[in-house]
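**Student:** no letters, just coordinates:
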């Protein structure tokens, strides 16, 4: 009897790293990787960073070189959409009518941009950023327009804004909340990024939504705001969040909440299906149950644990959430997790006004998250502070002369 393959559904970073981890961990059986895009798996951060800016070549985004999959005996099926998963028969159904029986399955279906359903949203010149062709289209627009409207002040919106301003384009950001990045950073640090963009000539319209886009012929020409204000624009980039692609998991009967519910081993409610990346709502040994973050680091690191689980191992995913950004002359790394109710104060070391500092989110004197802005090589000690759970001396914490491993409250 032919051995049934391990199957990976999702052709992004998590899917590619899952295939890599399975081979590295000794799995030498048949392996199928199915992705709905025509390009081999690539990383998404370059799409709003180096590639969009024109600093990096297109090939730099790809996870593996073109021959890697053949060399590692991975059956890579590109441009193929999975339309059904049947856990009862261990069968994956493709849009071309083909089927694959699996022994174990890794779901890594990622997310899709949240789309606006307002008048004019389907006009030419309205862009979303998720895939390589999206980045190509936005890059072309940035090179040809004078005025850009960015809807949404999240990471994607701000990184696109920085790229456009660097190219000399006039940019207006419309953000429904009172500050950009209010959710992931809280008001204290969100202000740093608002000030960064206004200092670079960006017009910020906050606390207001978009009522409709205006259209001239077939193309977008601007927007009418919920407060009646009007904006003119030659192109629009919408970045109002992402929606995890849970349709397959839900239809297959897996337990789903904000994502596919998995334990710390990334095991779903089905013993033969694991999940990784944007869709995984995981129990975390440090942070608790039901943690789902849409960060590049999860797609990069979770697949090694998912592969271990597929092979019968007992590895758990305990990496802290991590993300980074580069905007103008600001480089930033963030470790941990900030929610509106998990911290009670923010402490700083360094020069916030000069944008060269480290910030710490504290709860009852314990560090729950840390962000270094234009300060480098402090990631490991920041993570150690979070993991320790021990109270810190805030005077020492704020003093750059005191090493971070010596700031504990003794």
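**Tutor:** That came through fine. These numbers were taken from a predicted model, which means no experiment stands behind them.

**Student:** going forward, measure contacts and count neighbours with C-alpha atoms only.
**Tutor:** OK.

**Student:** so residue 295 is in contact with residue 279, correct?
**Tutor:** No: the criterion here is C-alpha atoms under 8 Å, and residue 295 misses it with residue 279 at 10.8 Å.

**Student:** what does stretch 19-26 rub up against?
**Tutor:** The list of residues contacting stretch 19-26 from outside it, by C-alpha atoms under 8 Å, 6 or more residues apart in numbering, reads 8, 31, 33, 72, 74, 303, 304, 307, 308.

**Student:** go with 6 Å
**Tutor:** With C-alpha atoms under 6 Å, 6 or more residues apart in numbering as the test, stretch 19-26 has contacts from 304, 307.

**Student:** ok, now stretch 228-235?
**Tutor:** 125, 145, 147, 148, 149, 221, 222, 223, 224.

**Student:** apart from its chain neighbours, what residue comes closest to the residue nearest to the spatial centre of the chain?
**Tutor:** The centroid of the chain falls nearest to residue 295 when counting by C-alpha atoms, centre = their mean (3.4 Å). Of all residues not flanking residue 295 in the chain, residue 323 sits nearest, at 6.1 Å (C-alpha to C-alpha, 6 or more residues apart in numbering).

**Student:** another one to put next to it:
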């Protein structure tokens, strides 16, 4: 397969949410040149949220995970090259090399390579029954092992680890979550919400151990049999699922001379430091403006918004990504929905009763709503995104009163954007 500059194709590396969204948005915006998506997995782009939720509980099947049908790719003239890995980029010459030696030329290049599960460099990590969860194949292995597992240890108290814990506990397994930080979700949520999450798991039978380091994994006949904590305590188990975070797949870009700093550095349009090279999704470290801190938002919506912004450049109609970041997580019967980015030191205002498992927490920063976390309150979550985008300033007592009409308050206020 040889591509020439005459065709000026768009080549997308990464058959991910962001990769597919970039391709489909490009077509919607009128991009007419060839589009090729190269993915190192053998599967076409698929949904990732069910991997740690429905696929483990049996509520979702593999056939339900595909993002688009084969007919969609044919109709949109989007070619898939699956099971192939890109080994080198040459942005100046606008060409790349695949692992089978094939050289492809491109006009535009987009990097949507995502992130990979962090490894656990501990004794025993190579034992059977010690599994990460990031890809579809990972999830299928975890689901197969969980079918006969008696006791499961989940190492890592972030969202993926907790979703896995909830799914496997729902299946009837004994589940322990081990987190080295003093509380769950320490990097993602302020203390009030992380305490609620921890209590919710404990109430449903999950053993939660926070502030506990792991010394190693103990095996018997080549298979994991226990997790040994730093203080010497052993937790018996026959399955260990690793949920210790992810690492952005930026090495290919770094080796090609692009600026990489905890991800491929981009602006709100997805432009990298190399001409006609874009990046979007979990691998992109985005600065909202020059001098602003760079952030990687690991969520489906951030991947979608970033990919749409990048696609707008392809047709010379730039539309920077200015959307409020949001995210969700299903654990047991609880739907957590988060908008904005909460920080320690924000003023937390609780709306509703946490004991009812239907409430929201609004976070005020310098008097404005900067973030909101909702539990089983989808309507308030949607409204919170509008409030954050508007820079809304509502009195704490108004936010805290569950009978106050936030929608009316938003409609009545004069926002900075409208002034």
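**Tutor:** Right, received. Where do you want to start? Predicted model only: the values in this text are computed from it and were never measured.

**Student:** can you redo the contacts of stretch 228-235 of the first structure as CSV with secondary structure?
**Tutor:** Shown next, in CSV, are these (DSSP: H, G, I helix; E, B strand; the rest coil):
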residue, secondary structure
125, coil
145, coil
147, strand
148, strand
149, strand
221, strand
222, strand
223, strand
224, strand
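
**Student:** pull the most distant pair out of the residues you listed.
**Tutor:** Spanning the widest gap among the contacts of stretch 228-235 of the first structure are 145 and 224, at 19.6 Å by C-alpha to C-alpha.

**Student:** among the contacts of stretch 228-235 of the first structure, name the buried ones.
**Tutor:** 125, 147, 148, 149, 221, 222, 223, 224 (16 or more other C-alpha atoms under 10 Å).

**Student:** the third one corresponds to which position in the second structure?
**Tutor:** This points to residue 148 of the first structure. Taking TM-score structural alignment, residue 148 of the first structure has residue 152 as its aligned residue in the second structure.

**Student:** and stretch 207-221 of the second structure, which stretch of the first structure?
**Tutor:** Residue span in the first structure matched to stretch 207-221 of the second structure, by TM-score structural alignment: 203-217.

**Student:** hmm, who's touching that stretch?
**Tutor:** Residues contacting stretch 203-217 of the first structure (C-alpha under 6 Å, 6+ apart): 118-120, 172-178, 220-226.

**Student:** tell me who's in contact with the equivalent of residue 111 of the first structure over in the second structure.
**Tutor:** When the second structure is aligned by TM-score structural alignment, the residue opposite residue 111 of the first structure is residue 115. Taking C-alpha under 6 Å, 6+ apart as the criterion, residue 115 of the second structure is in contact with 246, 247, 248, 249, 282.

**Student:** my guess is the last one meets residue 298, correct?
**Tutor:** Translated: residue 282 of the second structure. Yes: the pair residue 282 of the second structure and residue 298 passes the contact test of C-alpha atoms under 6 Å, sitting 5.0 Å apart.

**Student:** neighbour count for those two, which is higher?
**Tutor:** residue 282 (28 against 19; other C-alpha atoms under 10 Å).

**Student:** let me know the secondary structure of that one.
**Tutor:** Strictly by three-state DSSP, residue 282 of the second structure counts as coil.

**Student:** now do stretch 19-29 of the first structure: which range of the second structure does it align onto?
**Tutor:** With TM-score structural alignment as the criterion, stretch 19-29 of the first structure aligns to 23-33.

**Student:** report the buried members of the contacts of stretch 203-217 of the first structure.
**Tutor:** Using 16+ other C-alpha under 10 Å, the buried ones in these are 120, 172-177, 220-225.

**Student:** would you map the helices across the first structure?
**Tutor:** 13-24, 45-48, 50-53, 68-71, 132-142, 155-166, 182-199, 247-251, 296-310, 379-388, 394-397 (DSSP state H).

**Student:** any idea of the angle the fifth one forms with helix 155-166?
**Tutor:** To tie it back to what came earlier, the one meant is helix 132-142 of the first structure. 30 degrees (axes from the mean of the first three to the mean of the last three C-alpha atoms, to 10 degrees).

**Student:** for residue 166 of the first structure, see how far away whatever residue of the first structure lines up with residue 49 of the second structure is.
**Tutor:** Residue pairing (TM-score structural alignment): residue 49 of the second structure is matched to residue 45 of the first structure. From residue 45 of the first structure across to residue 166 of the first structure, the span is 18 Å (C-alpha to C-alpha, to the nearest Å).

**Student:** repeat that for residue 174 of the first structure.
**Tutor:** Distance from residue 174 of the first structure to residue 166 of the first structure, by C-alpha to C-alpha: 19 Å.

**Student:** residue 389 of the first structure too?
**Tutor:** 41 Å.

**Student:** same check on residue 356 of the first structure?
**Tutor:** 21 Å.

**Student:** same check on residue 394 of the first structure?
**Tutor:** 38 Å.

**Student:** next one: residue 177 of the first structure
**Tutor:** For residue 177 of the first structure relative to residue 166 of the first structure (C-alpha to C-alpha), the value is 25 Å.

**Student:** ok, residue 245 of the first structure next?
**Tutor:** Residue 245 of the first structure is 33 Å from residue 166 of the first structure, by C-alpha to C-alpha.

**Student:** give me the more crowded residue out of those two.
**Tutor:** Per other C-alpha under 10 Å, whichever of residue 245 of the first structure and residue 166 has more neighbours is residue 245, with 18 against 15.
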